[in-house]
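In: Need coordinates for the following:
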Amino acid sequence: MDCTGPWHSDWQLFRDLFRDASEAESSNGTGTRPFPGFRQDLFGEAYRLYKKWHHFLARGLEDYPTGAAAFYHACHYNEYSDYCLYGHVAALTYLAHHTTHGQRLDIAAQAQRLLHWNLCLDFLESSSWASWGFTMLDIWDIVHNFVYPQVTTLHQFLEWGPTSTPPGNDDSTGPPGFWVFELGSHRALSNEPIAMLSHVLPGYDVAHENFVKPYEGRAEAFIHPFPQSCSPNCDYQQESVPYTFPIFMDMEASKSSFQAWLQGNYFNKPAVRRSSLFLCTNPMFYCNFFAGLNKTILGYFGLPLLYMVPHQDGARWLEEFTALASLPTSLFVSNNPLHAEQVAWQSGVRLPVLRPVTLYITERYQPDRPEDVLVPEPREACVLYCILRAFTPANYPLKFFGKVDTDRSYTSFARFRSVVIYPHDFALMTFYEFYTMGMPLFMPGHLSKYLFPFSASVPLLDWLSDAPSSFEERPPFSPLSLSSSEALRYWQGKIDFFALPAVQLFEGVGHLMNLLLEVDLQDISQQMLTNRRIRLETGTAFWLSVANSALRDGSVAAFLEEVACRIDTLGLQLQAMDDQQFLRGRSPRRSYGSDIARRFFFSLFWAEDFWEGFWM
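Out: As a prediction, the model looks like this:
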């Protein structure tokens, strides 16, 4: 990383000049060492390295650069060479910063490409280069986006079906049922509302039916993007791993047929009509499948508003969402503050924030493995573990383990001393789960570690309609396109990794090694549990309102069914009277019964005091 060994002599002059330039500028009273300004000797040396090591760059968009493979092999297999990846990246970035012609963006993109297209080789913030003002953010402020080898649209069509036996008749021997019918593709996100509804409805048997098979995959990938035998470009790697962007193609057709299927299979049962609600999670568009069914819709969201929505349908969906969110039976919340800002940015709708408290997890922090630290495998983990090994001092008392070293149960996780998370998204349920267990959490504090190539919060979803915005004053940066260091800093306070108390932030791996030994773990755990308790107490009112809204729906339905039954009875009685009058020849045959029944029903239906009583 630092390239100070004897085999890196070709890089030493550039390193010294880079350091001296940064330190000279920091002596001017700024207090921090900035990225070096222009110096002719430094620029000349950077250009020399650029020319000499040009063959270590990627030769095509989908090729893996030789320089990236060399760093990877040095980290994993101890295959040392005279190549210096971070020195090469620093030289390219310096040239890009101080080049005025059209090659600026191209050179910066080449520097970013050396760190692998998913940035899994970027630990610049942990190297000495960071102490001289250079991190990934200096590249990001030029490139402003990820350099994906491919963007593949995955065209998805909705298929649904029951996951269990549809509810039958009322069972008078047990507690009454309360049915939650969901369309959602993220199991962890679904767990939170189901657990909270069970919490506020202790007298009901809460049944959960998700008609979509949810995602249950793991985020562990790219363990060996540069195999030792054929790097940098193996035959099967030539097309790389695409960014998969799912698109939901048959939205309107699916919606109409889904509603008919739901009515016929579930809402023909009185018990379901009396106590049930709809739940939509991810993607948010699933909420539209429940529109028009005259029941409470609970929306518990973590991913952006336009996720999975085809571009040509974006404007229509934004209008539909705004209308749907305004209904008294639509109870929508974001599970993190940044998501609420994303929704407001695109729709003008301001959703309340209700962070997860994970009542579905009963395990709590019990560190009977006091020397073991859990480091869950992030997607960008290709050199994380060998970097941790390289930074671990001799006789260091702690050891690092991945989830793969456990049985992946919460009971096993709770036994570790602490957890180190390198996140791959802003809406990360794993973070909230560990937090509410009281597990001491250590996370990167440098903003360069919050550039997520896999996140749904990417410029691909940052689309605005031409309709006038309801913002009185729009924020200066989009919460979806965090494409500059300024944007990251602006929205940092809305990212829960930084906002929630007691999360321990480290600037680099070296700092992490010290911080793990210095902090009071029990105090951290207690602060987290206290925060969870407060959020549980303050959030219960919302979940009660959801349950009451659903039960109120049932009361209205039951009342109208009773009214309809009585109207039918009255109509039959009056029709019989009509028939008798006709048979006696006293009057021409007319259906007085149906006329009277209709008038009675509509006068009741439009009585304001009746409906006000239900919605108060």
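In: Going by C-alpha atoms from here, please, whenever you check contacts or count neighbours.
Out: Fine.
In: ok, how many other residues are close to residue 557?
Out: 18 (other C-alpha atoms under 10 Å).
In: packing partners for the strand or helix carrying it?
Out: Per DSSP states H and E, residue 557 falls inside helix 521-583. Where contact means 3 or more C-alpha pairs under 8 Å, 6 or more residues apart in numbering; DSSP states H and E, helix 521-583 is packed against helix 187-200, helix 270-274, strand 276-280, helix 429-436, helix 592-605.
In: What segments of the stretch 251-400 of the chain are helices?
Out: 251-265, 270-274, 314-325, 337-347, 384-391 (DSSP state H, counting those that start in this stretch).
In: quick one on the thing from earlier: single out the most deeply packed of the helices and strands packed on helix 521-583.
Out: strand 276-280 (a mean of 25; mean count of other C-alpha atoms under 10 Å).
In: Measure how that one sits relative to helix 521-583, angle-wise.
Out: 130 degrees (axes from the mean of the first three to the mean of the last three C-alpha atoms, to 10 degrees).
In: Can you name every helix or strand that strand 276-280 contacts?
Out: strand 177-183, strand 297-301, helix 521-583.
In: Now show me the structure for the sequence below, then we'll compare the two:
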Amino acid sequence: MKVANHGYIPHPLLSCSRTPLWNRLRAELTACAIPGPKGKALLAGAAARAFGKALFVARAFLPQVTLLFQQQAAFFVLCERFEDVLAHTTDWATLVPIPHFEHDVRRMISTPHGEAPPCLFGWAAALLCELRVEKAVLSGAWPELDAELAELETLAASHEDTASEEGRQVLSALLARDERALQRLTAKGRWALRGLLRGGHRALTLLESSGWFSLEDVLEALPDGEMGPALDGHALARAQAFLHQATTWTMRLQREVEDFTEGPPAVRVWATSTHPTLLLEPLSIWAGFATLEATLCVRGCAAELAGVTCVEGGLVNEILQRHLGSLEDSLGHFPLLPSLENFRTDFEESDFASKIQADVLVCGEPAFICLLLAELNRTVLGYVGNPLGAYLTADDQMQFYSFVAQVPQRTSSLYAALQLVFMAPPIAAQGYWQTGIRLPVVRPVALYAKSSRPKHMPNSEDVLITKQVYTFWDFQCLLNSALPSASGRTWSFKYMTDLKDRSWGAWASSRAAVVLPYDPQTLVFYELYSLAVPLLVPSKDLLPLFFARSYGQDGSTAVQRRGWALQRSGAAWGRWHEEASFNELRWWAHLSDVAQLPHLLAWSSLAELMGLLNDAMRLVATSAAMIEVTNQNWRRSTLFWQAVLTPSLRNTM
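Out: Here you go, the predicted model:
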């Protein structure tokens, strides 16, 4: 096990090095590494002492650690200094509104172990040490430890606390080589570790910053079956094959683009979505080759495109609000439409078709609205930014997926068609898993954001942090605490949600942005990329931890149309939700553009993040390279939408 140093500088708050108990343990756990043949006898005593300490710590702090991640409270660094907590100077009103938070934190730090709050990473490192030594002894790799372990068993028997008694039971089982008993005795710790890895609090996203251990160590200690099928070269090749096919539609459609020599054709557009910028993305592209007369029916629209008029809400959204309920599961509250049939009846009675005069109807979120619009025998284009079956029950999802699969046969006239387009590869892959139909991906290039930046806005040295939707870590505080305290420093890390000026122009003026990807696809990621803001993103290995339990991985949309099943291969095309193995989650994370787009600056630890940020020349070069990629995607997106809209444009001439 890589204890105390695996190539990264530990963050001072995350390493728990200020607290004597954890600082001593950190040094002692270095003896948990299995020695070479020549070092066994010399290291047996030190290894036994480390093992004994790890046995006690792993059990003594297990209730506190469990409470920490179950309530999604940070351990003693919700960016409050431990000394401030003890001195009763903490301003609890500024913390997240967790019930009984102050009481629980005070109870957790009032332990019989002195000034030793539950160090999350220290506890996990102790458990990993215990499991590593137990595995070595059971395999016969370390027989010299038996005498030392027997002494530890005698010592543990002289203590009457629960942790010592459980430790004695482990020692007895280990000396007896009772593997089944050991599995039973270590099960709680293993499952707590699994909870830390897979929980919605994202507790282990910063484990590489702690200096205690690595992600590889954690994966090695998970309960049996948690890793799942192999993530091998063949599985990854299937991911790459899908990515290539889904993102190269523009090449195949280029020959279908018509050159309108008489000038830009006019097109009337009516669009609806619960997400305003999801509609602005295609419309801002269309405005480059057509004269738009567009009506956007959304909530909170702030369009600044020529020919585009906003209507607050609109008829479809009003009907949606009347029917919408919510689904509560272990991930949170999600919108749910109890009955698609009841919604359809209300929609038809509204006489929508006679009220809308448009050449093209555009739908965004939720995607099932596209089904109802397509039934009106109009040209319908859907730009999908969430799971295809979002908002629908399982039965209604199957109905919708069957419709999508039959779209080529359902068109009843030359110009009546439904074209669904996905914003990002992961939801397109889900759509294929759900329907059996490969639909195109057209990545956002956010022209609407570029056009809104004032020409002479001064650049800022501040570094943005994207929205944080989970409460366990305060990234802004952790990153700012690692900056030099020199009085001459004029910049800091800032949450985008806390900015006074939240305009796209203000984003573009920033030096860089730290991306906290709470979902495999978010528009803000593409917007920042298109604005050429250098993006510091978690490494591919860490992405499954950030994506865990996100809306994009909600199990309620893991429904397939009747008669369709996708052949799996290892971790490829497996589950993406709570029941998925870790390798399956890694496979789906591999499809995200947070892992795929070029010129992203990937970090595994906060120290590595700071190193990337300090390379000013690299940031400048990265920004320039991002501009070139965005321009390429812009050209491809334009060709795609021109080809898709050509029949409608021709019909308006």
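In: If we ignore the residues flanking it in sequence, what's nearest the equivalent of residue 331 of structure 1 over in structure 2?
Out: Using TM-score structural alignment, the equivalent of residue 331 of structure 1 in structure 2 is residue 419. Nearest residue to residue 419 of structure 2, sequence neighbours excluded (C-alpha to C-alpha, 6 or more residues apart in numbering): residue 381, at 4.9 Å.
In: contacting residues around the one you found?
Out: 360-363, 370, 418-421 (C-alpha atoms under 8 Å, 6 or more residues apart in numbering).
In: let's go with 7 Å and repeat that
Out: 361-363, 418-420 (C-alpha atoms under 7 Å, 6 or more residues apart in numbering).
In: Just flag the most distant two among these.
Out: Spanning the widest gap among the contacts of residue 381 of structure 2 are 361 and 420, at 11.9 Å by C-alpha to C-alpha.
In: if we can go back for a sec, now for the helices and strands packed on helix 521-583 of structure 1, which one comes closest to residue 418 of structure 1?
Out: Proximity to residue 418 of structure 1 (C-alpha to C-alpha) singles out helix 429-436 among those, at 9.6 Å.
In: Which residue numbers in structure 2 does that closest one align to?
Out: Per TM-score structural alignment, the counterpart of helix 429-436 of structure 1 in structure 2 is residues 523-530.
In: how far apart are that stretch and its match in structure 1?
Out: Once fitted to structure 1, stretch 523-530 of structure 2 is off its aligned match by 0.6 Å on average (mean C-alpha distance after the TM-score superposition for structure 1).
In: Contacts for that stretch, please.
Out: 444-446, 449, 626-627, 630.
In: Among the helices and strands packed on strand 276-280 of structure 1, which comes closest to residue 120 of structure 1?
Out: Among these, strand 297-301 comes nearest to residue 120 of structure 1, with 28.0 Å by C-alpha to C-alpha.
In: quick one: the closest one to strand 276-280, angle?
Out: Using the same axes, to 10 degrees, the direction of strand 297-301 of structure 1 lies 30 degrees away from that of strand 276-280.
In: Quick one: residues contacting residue 440 of structure 2.
Out: The contact partners of residue 440 of structure 2, by C-alpha under 7 Å, 6+ apart, come to 246-247, 249, 421-422.
In: Just the buried ones from these?
Out: Buried members of these, counted by 16 or more other C-alpha atoms under 10 Å: 246-247, 249, 421-422.
In: from those residues, which is closest to residue 596 of structure 2?
Out: When those are compared against residue 596 of structure 2 (criterion: C-alpha to C-alpha), the nearest one is residue 247, at 11.9 Å.
In: Aligned counterpart of that closest one in structure 1, please.
Out: In structure 1, no residue is equivalent to residue 247 of structure 2 according to TM-score structural alignment.
In: And for residue 361 of structure 2?
Out: By TM-score structural alignment, residue 361 of structure 2 lines up with residue 278 in structure 1.
In: which residues sit in contact with its match?
Out: Taking C-alpha under 7 Å, 6+ apart as the test, what residue 278 of structure 1 contacts is 180-182, 290, 296-298.
In: hmm, 8 Å instead?
Out: 180-182, 290, 295-298 are the contacts of residue 278 of structure 1 under C-alpha under 8 Å, 6+ apart.
In: Would you mind putting these into CSV with distance to residue 11 of structure 1 alongside?
Out: Compiled in CSV, these are given as follows (distance: C-alpha to C-alpha, whole Å):
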residue, distance to residue 11 of structure 1
180, 63
181, 62
182, 58
290, 62
295, 68
296, 65
297, 61
298, 59
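In: which of those has the most neighbours?
Out: Neighbour counts for the contacts of residue 278 of structure 1 peak at residue 297, which has 30 neighbours (criterion: other C-alpha under 10 Å).
In: Isn't that one up against residue 331?
Out: Yes. Using C-alpha atoms under 8 Å, residue 297 of structure 1 is in contact with residue 331, at 6.1 Å.
In: Tabulate the helices and strands packed on helix 521-583 of structure 1 in a markdown table, adding columns for distance to residue 380 of structure 1.
Out: What follows is those, written out as a markdown table (distance: least, C-alpha to C-alpha, whole Å):
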| stretch | distance to residue 380 of structure 1 |
| --- | --- |
| helix 187-200 | 21 |
| helix 270-274 | 45 |
| strand 276-280 | 29 |
| helix 429-436 | 16 |
| helix 592-605 | 59 |
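In: contacting residues for the residue nearest to residue 362 of structure 1 when sequence neighbours are not counted?
Out: Leaving aside its sequence neighbours, residue 362 of structure 1 sits nearest to residue 437 (C-alpha to C-alpha, 6+ apart; 7.9 Å). Going by C-alpha under 8 Å, 6+ apart, residue 437 of structure 1 touches 361-365, 414, 529.
In: among the residues you listed, which ones are buried?
Out: Here, 16+ other C-alpha under 10 Å leaves 361, 363-365, 414, 529 buried among those.
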